[in-house]
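1. Here is the input, now give the coordinates:
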Amino acid sequence: MKEVISNRQGISMIILLMLSESFVINPITDPNSDIWISILIAIGITCLIVVVYCRILVRYPGKNLYEILITVFGKIIGNVISILYVLYCFYVGALVLSTFILFTNVVGLINTPKSIIAIGVILLVIIGLKYGLEVMGRWSEFSVRIIYPIILLTIPLMLTMVEAFNLTPVLADGIQPIAKGAMEMITFPFAEVITLILIFSTKSISKSKSIYKVFIYGLLLGGFVLFCTHVSAYLCLGKYAYSSSYFPIYSAVSRINIGDILQRIEAIIAIIFIMSGFVKIAIYLLAGCKGVAVLLKLEDYKFIVTPLSIITLVVSLTTVSNIMELNFHIYYYNYMAILMQIIIPIITLIAVEIKCRFIEKK
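-> Here you go, the predicted structure:
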């Protein structure tokens, strides 16, 4: 079944995919005063990675990455790599769901059983996926129209509490922490847009020639928000408080107090995370379901959405029970992400270019 979304909807999905849990938890394991440099470098490098993703799609119009892998590498190798991506999608989807549960349980529904929160979220995700990509695109566009203005209004309020010396001295610890932080930001969350080329083909966007524009604009807009919010939070909290807080942006916003009138507005962070987190979980499960459909040669993925979503729910509840366990998974996720987000796509692009040029010569 053909599913088409507009450029704006595609950009909105990319923005929400990047925000989600990276908007509340700290994506850099050991942040220092050069955090702003790490984020800027990460955005720049990810722009190049995104060009690789788009080039792969453009070379095979109308096919997503799963289909391209099988076409380029053959059934055996292509299916093996596709299985890796399917496992990657469901694993990360389970981690995002775990983050969603833990955050909600800590800052809001303290006495609510985690299983109840998880079941509620997964039911919404199943309903969204049953309606398909177009509905997810419309919901993403609607969410961004609400989230973006809220964030742009919140950042100046955070800046009223900043201590400029928190970003000094520059390069005090050398280049290594900057490079490490940049790599962590690339794998989580910027290069997570790899998930969308598992879902999208060039024909999934109403203006297929704009596929580069959609991905680059989405990356830059999402990157701008993360840069502003994390740097503002670091300026407000300082190195120790920022690195020791499980939810640094939430902690920074909770300190906003202007004239004892405007205060206790940290609930907006929870709202943003809920809206974007729902989309991110849905995107990962959609990518996983589409992969299973390709591997099993199914015409439609929708009838496998429910059982696979339930499996993801069970994995989430059984593998992560607290924030320390979540951080453990995120630490090792970075190594897996380098393979899935960078190494395999680059190898795939090289293989695609060789095969396409060989065909063109014929």
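2. From here on, just use CA atoms for contacts and neighbour counts.
-> OK.
3. Can you give me the neighbour number for the residue lying closest to Arg138 once chain neighbours are set aside?
-> Distances taken as C-alpha to C-alpha, 6 or more residues apart in numbering place Gln9 nearest to Arg138, at 6.2 Å, with adjacent residues excluded. Gln9 has 25 neighbours, counted by other C-alpha atoms under 10 Å.
4. what does Ile350 give?
-> 14.
5. Please apply the same query to Asp173.
-> What Asp173 shows, counting by other C-alpha under 10 Å, is a neighbour count of 12.
6. pretty sure it is in a strand, no?
-> No. Using DSSP: H, G, I helix; E, B strand; the rest coil, the assignment for Asp173 is coil, not a strand.
7. quick one: it from Asp34, how far?
-> Distance, Asp173 to Asp34, using C-alpha to C-alpha, to the nearest Å: 9 Å.
8. what do you get for Ile271?
-> In terms of C-alpha to C-alpha, Ile271 sits 29 Å off from Asp34.
9. Who has more neighbours out of these two?
-> Shown here are Ile271 and Asp34; by other C-alpha under 10 Å, Asp34 has more neighbours (22 against 12).
10. was I right about that one contacting Leu171?
-> Yes. With contact defined as C-alpha atoms under 8 Å, Asp34 reaches Leu171; the gap is 6.5 Å.
11. about what we covered before: shouldn't the residue nearest to Arg138 be in contact with Glu141?
-> Yes. The pair Gln9 and Glu141 qualifies as a contact (C-alpha under 8 Å) at a distance of 5.1 Å.
12. secondary structure element for the residue nearest to Arg138?
-> helix 7-19 (DSSP states H and E).
13. just checking, what packs against the helix or strand just after that helix?
-> Per DSSP H and E, the first helix or strand lying C-terminal to helix 7-19 is helix 35-59. Helices and strands touching helix 35-59, by 3 or more C-alpha pairs under 8 Å, 6 or more residues apart in numbering; DSSP states H and E, are helix 176-187, helix 194-199, helix 211-244, helix 344-361.
14. For the last one, what is the distance to the chain centroid?
-> Between the mean C-alpha location of helix 344-361 and the chain-wide mean there is a distance of 27 Å, by C-alpha atoms, centre = their mean, to the nearest Å.
15. Could you also give me the structure for this next sequence, so I can compare it with the first?
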Amino acid sequence: MEKGKISSLQMGMIMYLTIMSTAILTVPGITAKYAKQDLWLSPIWASLVGFMTLFIVMRLSKNYPQQSFFQICEHTAGLYIGKLVGFIYVCFLAYVTGQIIRSYADFILTVYLPQTPISVIVISMTVLAAFTVIGGLEVIGRVSQIFFPIFFFSIFIIIILLIPKLNLSYLLPIMEDGILPSLKGAIIPQIWFGEFFLIIFLFPFLSDQSKGRKWGMITIFMVLFTFVTANLIVLFILGQNIAGTLYPFLKATLFVNIGDFIENMDPLIIALWILGSFVKITVFYYVTALGIGQWLNLTDYKPIVWPLGILIVQLSFWSLPNLMVINHHDETVNPFLGLLMQTLIPLLLLGISSIKKKVKPVKI
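-> Coordinates of the predicted model:
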């Protein structure tokens, strides 16, 4: 079905852009509601979900080499229950893809093109992503390889430019109310760390599978480092004003002013959001299309890319009518749905798989 191959390094770049492209702008504001000045600690606790998810998908991939996630479901839970679980995952992936596209469109609509019909933004991004998905995994890997250094280094150049504006006193007092607020703040970012679950769809197509675990771990540490750094920068710039701010990192970049020459960095952030969101949308779109093809036992997933695109566009409007609903879902529904689908159900599958391997059938 997918004949292309990518390296473990490309997989890491794909996962980094998939996670950080949306998280860096929205997560600090939500996390600060609960963790306040300890918001920089929350990604550390949330990363534990990422490490656990990576361990689970690597063990499943080792137990069932070259098997798709949907085949793993059927092997562990049986044909009928496995098919039902696979259908639930197809619906989940399509729903998340629609939500990502809607979040991207609302951002562009809010800060850049307020007079543009939202349908134009959604459809144009979906069409562009569809062409990339049809190109296959190798195309996605090469696109990520191009965008990754642009995204990564641009973020840290902005952070360096903000250093003269930092107020370190906003960090204190550390854990004033104990560890609980930072743990509550970790509930939201764990959704993004849980997205390392997507590696299970990419792992069978790695040209160097022996390095998959290593680059998965490196990517988690890079995501964690970026999360903590971005949260600290936002805290040092905005202080207690972070909580409730829709895009705090974007607001922080407005403070860049070096000799009245280097300023107005927000267009760069918008460009980075577009690049990163394109990769994230494409990856979820690809995994959804590939998953449907594997679930239906098709020989090729490409014929369903365009019909799926129409469905995703509709889902972006049906399930999420406005930005307030999206933010409400991020705080109430998605933390539990994401943890269940991305970590707990795979953990259950791993448990069943381990039991089956230990309990051997008795020969008569």
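16. Enumerate every residue touching the residue nearest to Arg138 of the first structure.
-> 137-138, 140-141 (C-alpha atoms under 8 Å, 6 or more residues apart in numbering).
17. out of the residues you listed, who has the most neighbours?
-> Counting neighbours by other C-alpha under 10 Å, Ser140 comes out on top of these with 26 neighbours.
18. Can you tell me what it aligns to in the second structure?
-> Residue correspondence to the second structure (TM-score structural alignment): Ser140 of the first structure is matched to Ser144.
19. ok, its match touching Gly12?
-> No. With contact defined as C-alpha under 8 Å, Ser144 of the second structure and Gly12 do not form a contacting pair (9.4 Å).
20. so where in the first structure does stretch 89-104 of the second structure end up aligned?
-> Against the first structure, stretch 89-104 of the second structure falls on residues 85-100 (TM-score structural alignment).
21. buried stuff in that stretch?
-> 85-86, 88-100 (16 or more other C-alpha atoms under 10 Å).
22. can you check stretch 325-338 of the first structure too?
-> For stretch 325-338 of the first structure, by 16+ other C-alpha under 10 Å, it's 326-327, 329-330, 333-334, 337-338.
23. again, but for stretch 108-116 of the first structure
-> For stretch 108-116 of the first structure, by 16+ other C-alpha under 10 Å, it's Lys114.
24. Identify all contacting residues around it.
-> Under C-alpha under 8 Å, 6+ apart, the answer for stretch 108-116 of the first structure is 101-102, 104-105, 317.
25. Can you tell me the residue that sits opposite Phe165 of the first structure in the second structure?
-> Using TM-score structural alignment, Phe165 of the first structure pairs with Ser169 in the second structure.
26. The match of stretch 89-104 of the second structure vs the second structure, mean deviation?
-> After superposition onto the second structure, stretch 85-100 of the first structure sits on average 0.9 Å from its aligned residues (mean C-alpha distance after the TM-score superposition for the first structure).
27. How far does that stretch sit from its chain's centre?
-> The answer for stretch 85-100 of the first structure is 11 Å, by C-alpha atoms, centre = their mean.
28. cool, and stretch 288-304 of the second structure?
-> The answer for stretch 288-304 of the second structure is 22 Å, by C-alpha atoms, centre = their mean.
29. distance between the ends of that stretch?
-> 10 Å.
30. mind checking which of the helices and strands packed on helix 35-59 of the first structure is nearest Ile81 of the first structure?
-> Smallest distance to Ile81 of the first structure across these (C-alpha to C-alpha): 8.5 Å, for helix 344-361.
31. ok, average deviation of that closest one from the second structure?
-> Helix 344-361 of the first structure sits 2.9 Å off on average (mean C-alpha distance after the TM-score superposition for the first structure).
32. sorry, back to before: now the second structure: which of the contacts of Gln9 of the first structure match?
-> With both residues aligned by TM-score structural alignment, their matches' C-alpha atoms under 8 Å, the contacts of the contacts of Gln9 of the first structure that the second structure also has are 137-138, 140-141.
33. Restricted to helices, list those.
-> Taking DSSP state H as the definition of helices, those contribute 137-138, 140-141.
34. CSV for those residues, including distance to Pro345 of the first structure?
-> Listed next are these as CSV, based on distance: C-alpha to C-alpha, whole Å:
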residue, distance to Pro345 of the first structure
Gly137, 25
Arg138, 28
Ser140, 26
Glu141, 28
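35. Looking at those, which one is closest to Ile197 of the first structure?
-> Closest to Ile197 of the first structure, out of all of these and judged by C-alpha to C-alpha, is Gly137, at 14.6 Å.
36. For that closest one, which non-adjacent residue is spatially closest?
-> Per C-alpha to C-alpha, 6+ apart, closest to Gly137 of the first structure is Gln9, 4.8 Å.
37. go on, Ile178 of the first structure?
-> Excluding the flanking residues, the one nearest Ile178 of the first structure by C-alpha to C-alpha, 6+ apart is Ser38, at 5.1 Å.
38. Tell me the counterpart of the one you found in the second structure.
-> Checking with TM-score structural alignment, Ser38 of the first structure has Ser42 as its match.
39. pretty sure its match contacts Leu183?
-> Yes. In terms of C-alpha under 8 Å, Ser42 of the second structure counts as a neighbour of Leu183; the distance is 6.0 Å.
40. Looking at those two, which one has more neighbours?
-> Ser42 (29 against 21).
41. how much space between that one and Ser68 of the second structure?
-> 33 Å.
42. Next: Ser210 of the second structure.
-> For Ser210 of the second structure, the distance to Ser68 of the second structure - C-alpha to C-alpha - is 18 Å.
43. out of those two, which sits in the more crowded spot?
-> Ranked by neighbour count (other C-alpha under 10 Å), Ser210 of the second structure and Ser68 place Ser68 first, with 20 against 10.
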